[in-house]
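S.K.: how would this look folded up:
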Amino acid sequence: MSAQLIYDLVPLGSTLTYSDGSPRPPERHRKKLAAWENRNSGGRLIRKQAEARVGNTTIPASITLHEGDYGSQGTIVLRVHRTFSVDSDLKFTVKERPAIGSVLVLDRAGDDAELVHLAADRTAAAECRAAGNYGRYGSRGQCGGEDGRMSAPASETNVVETSGFPGVSFGKSADGLPVALVDEHAFAMAPARNGRHFLVTGWRIRRPMADWTRSDFYGHGGDLADEKAFRAKVLENAEHQREKIALGRREERSTANTPWGPSQGTTVYADGVVFHSTAGHGGFLLSPDRNRKVHPSIRVTGGAYEEDEAWAIVAFSFPHLFTA
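M.R.: Alright, predicted model coming up:
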């Protein structure tokens, strides 16, 4: 997969390899081998840095891998980090993702945080954070470096719970609301009348969760009985997103004419099954071959299935392309 897909989809803590596709030179060709190893190696994903603009220059988003350490007698004198632009021509492979239930300890809050330790569970992560006994990722100590030097004060460290990808984070907003983050989808439990609550949603809030406020959320997701119900809703959304990722859908630009107006973008579910978004209502367009597989009693002539009234026909006809 590309560096862009690693940036978009793969969680911190994953082990990756990368390659330019060329064969490995014989050991006797040391210079050629060294050049090859510079473009064919691997490491652990420890940072994702968003696109930045400096003056008139745009710096593309990037990913950083921790590739190894050099030292002796328990003392690390050199850590090797490698940063790749999302425009890199190298091909990446995910060898291992963080175990379910593992917890990422980050050096600070925010989108550009760097992984300093991958703890087995929340208890281990909390002990690590409280002790402040961690260095940069890759140290040999219980919670990072054996020398005990900190990369950041414990109070600045953010702990993110992961259970597969996308990971799920829970916390409190600046105004005391229970909040959560799943990939770039934000959630909060807002108060309502008579002691009830309701789910509100947001998108791409570019601040730490502790700085969020009620005004960051604009969507309404239904009533909630309590915080337990809030967490259940968030975890349900995370599972839904995981299923969508596993289905391998892809987003594409489109200006095609549809029965609902000009397309503003498409989601390709599979060959011949394409969902079009428009300024008004959108829907699915099926290829002739796909449309013939729809039962005649519910088949739409022409293969255009409007999103509100007829999308269920597509889901019924091709259940393997939809989430549970």
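
S.K.: switch to C-alpha atoms for all contacts and neighbour counts from now on
M.R.: Fine.

S.K.: helices of the chain, start to end?
M.R.: All helices of the chain, identified by DSSP state H, fall at 3-9, 30-37, 122-131, 227-247, 288-292, 311-317.

S.K.: got those as CSV, with mean neighbour count and distance to residue 94 columns?
M.R.: Below are the helices of the chain laid out as CSV (neighbours: other Cα atoms under 10 Å; distance: least, Cα to Cα, whole Å):
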stretch, mean neighbour count, distance to residue 94
helix 3-9, 17, 9
helix 30-37, 14, 18
helix 122-131, 17, 24
helix 227-247, 16, 14
helix 288-292, 15, 33
helix 311-317, 17, 30
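
S.K.: this one next, for a side-by-side:
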Amino acid sequence: MRDRIGRAAHDYFAGGAGAEITLRDNHAAWNRIALAPRVLRGVGERDTAVTLLGERRRHPVLVAPMAYQRHAHDEGELAMARGAAATGTPMILSSQTTTAPADVARAMGETARWMQLYVFRDRALSFEIVEAAREGGYEALVITVDFPLGGRRDREIASGFTATHPTFLNHGENLSPDVRHTRHDPDLTWDDIAVFAEASALPVVLKGILHPADAELAVQAGAAGLVVSNHGGRQLDTVVSGADALAPVIDAVDGRADVLVDGGVRRGWDVAKAIALGANGVLVGRHALWGLARGGAEGVERVLSDLVDEFDSTLALLGCRTPDELSRDHILTAPWA
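M.R.: Next up, the predicted model:
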């Protein structure tokens, strides 16, 4: 993959914060969970559909927001959108998109899309994204809350990654990572969430929740959903994985908002584990991005189709006909952990 997209871009996408302990643990944590199947349950007819933000979705997988996708493939977010739409997978478009949100919306067609939002010191930039989301028919605003400033990413620094494809917000200007990161507002607080909810008139999902106490505050702030996430291990090294943080957060939310999770989800049984723990959906990031880099829209479609098919077969092998039948009764601590 490094040969295909270049070392700097590869290390930007693949890398994490510090010594990348959390980056590695994100997937390892799912492997520490063992599955306990039930048998003789009559699983010949199955349905992978779930309900997210009050709408029926074909399956519980969404494409996570990822910046600078044209550094992975010439068609970038357009190809990601087409691959996602082909599998009925909602896509969350990054604020740092290298493609205009309106163009991505057209590529998605009737498939749901959500818009990720960074809150910047210059609020006008953030409200520009909010307006694009409203005009483009995006269903939800996903506010990333774990980025008061950029984490130290040693691998990215060593490779010297610089964006050569301007983002939608940069209006044709290339900015260094250091300059981009100084745009983020480190003084963002819970009081700001309602401002963006009102401005967008969209359901708000908070991405970057790891602590149960913050999950409670998210519900109190009016969040329709939250994403248990450590930013793909890219912000602070040695923080808890999404898999390990998920159950306590779900218990704190207690059904008052939808809960999604990301970080290290690569296989259909990872998706099943998340749903069994109580999640309503999962976000897939790098896994889809590598599909984009390998084969554009067709590569994305294959990755997502394989993941959903594997989730479907996992349901059957666990003795479940629908995601609703998954529960913590299907979860054990792995003996090899």
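
S.K.: what's the TM-score for these two chains?
M.R.: Laid over one another, the chains give 0.26 as their TM-score (TM-score structural alignment, normalised by the length of structure 1), with 158 aligned residues with a Cα RMSD of 7.2 Å.

S.K.: distance to residue 49 of structure 1 added to the helices of structure 1, as TSV?
M.R.: Rendered in TSV, the data for the helices of structure 1 read as follows (distance: least, Cα to Cα, whole Å):
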stretch	distance to residue 49 of structure 1
helix 3-9	9
helix 30-37	24
helix 122-131	23
helix 227-247	22
helix 288-292	41
helix 311-317	37
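
S.K.: just so I know, which of those lies nearest residue 275 of structure 1?
M.R.: Distances from residue 275 of structure 1 to each of the helices of structure 1 were compared using Cα to Cα; the minimum, 9.5 Å, belongs to helix 311-317.

S.K.: could you say what helices and strands that closest one packs with?
M.R.: In this structure, helix 311-317 of structure 1 makes packing contacts with strand 283-286, strand 304-306, judged by 3 or more Cα pairs under 8 Å, 6 or more residues apart in numbering; DSSP states H and E.

S.K.: of the ones you listed, which is nearest residue 236 of structure 1?
M.R.: Evaluated over these, closeness to residue 236 of structure 1 peaks at strand 283-286, with 24.8 Å, by Cα to Cα.

S.K.: dump the helices and strands packed on helix 311-317 of structure 1 to TSV, plus mean neighbour count and distance to residue 187 of structure 1.
M.R.: Converted to TSV, these look like this (neighbours: other Cα under 10 Å; distance: least, Cα to Cα, whole Å):
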stretch	mean neighbour count	distance to residue 187 of structure 1
strand 283-286	23	27
strand 304-306	22	29
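
S.K.: dump those strands to CSV, plus distance to residue 317 of structure 1.
M.R.: Shown next, in CSV, are those (distance: least, Cα to Cα, whole Å):
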stretch, distance to residue 317 of structure 1
strand 283-286, 11
strand 304-306, 12
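
S.K.: indicate which one of those strands is closest to residue 66 of structure 1.
M.R.: With respect to residue 66 of structure 1, and counting by Cα to Cα, the nearest of these is strand 283-286 at 43.1 Å.

S.K.: and the closest one, what does it pack against?
M.R.: strand 273-277, strand 304-306, helix 311-317.

S.K.: how does it look with 6 Å?
M.R.: Counting contacts by 3 or more Cα pairs under 6 Å, 6 or more residues apart in numbering; DSSP states H and E, strand 283-286 of structure 1 packs against strand 273-277, strand 304-306.

S.K.: so for residue 77 of structure 1, which of the ones you listed sits nearest?
M.R.: strand 273-277 (53.4 Å).

S.K.: packing partners of the closest one?
M.R.: Packing contacts for strand 273-277 of structure 1, counted by 3+ Cα pairs under 6 Å, 6+ apart, involve strand 265-270, strand 283-286.

S.K.: stretch 12-25 of structure 2: end-to-end distance?
M.R.: Taking Cα to Cα, to the nearest Å as the measure, stretch 12-25 of structure 2 stretches 18 Å from start to finish.

S.K.: typo on my end, stretch 46-59 of structure 1
M.R.: Stretch 46-59 of structure 1 stretches 19 Å from its first residue to its last (Cα to Cα).

S.K.: picking that back up, distance to residue 231 of structure 1 added to the helices and strands packed on strand 283-286 of structure 1, as CSV?
M.R.: CSV is the format used below for these (distance: least, Cα to Cα, whole Å):
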stretch, distance to residue 231 of structure 1
strand 273-277, 30
strand 304-306, 33
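
S.K.: contacts only, for residue 267 of structure 1.
M.R.: In this structure, residue 267 of structure 1 makes contact with 250, 251, 274, 275, judged by Cα atoms under 6 Å, 6 or more residues apart in numbering.
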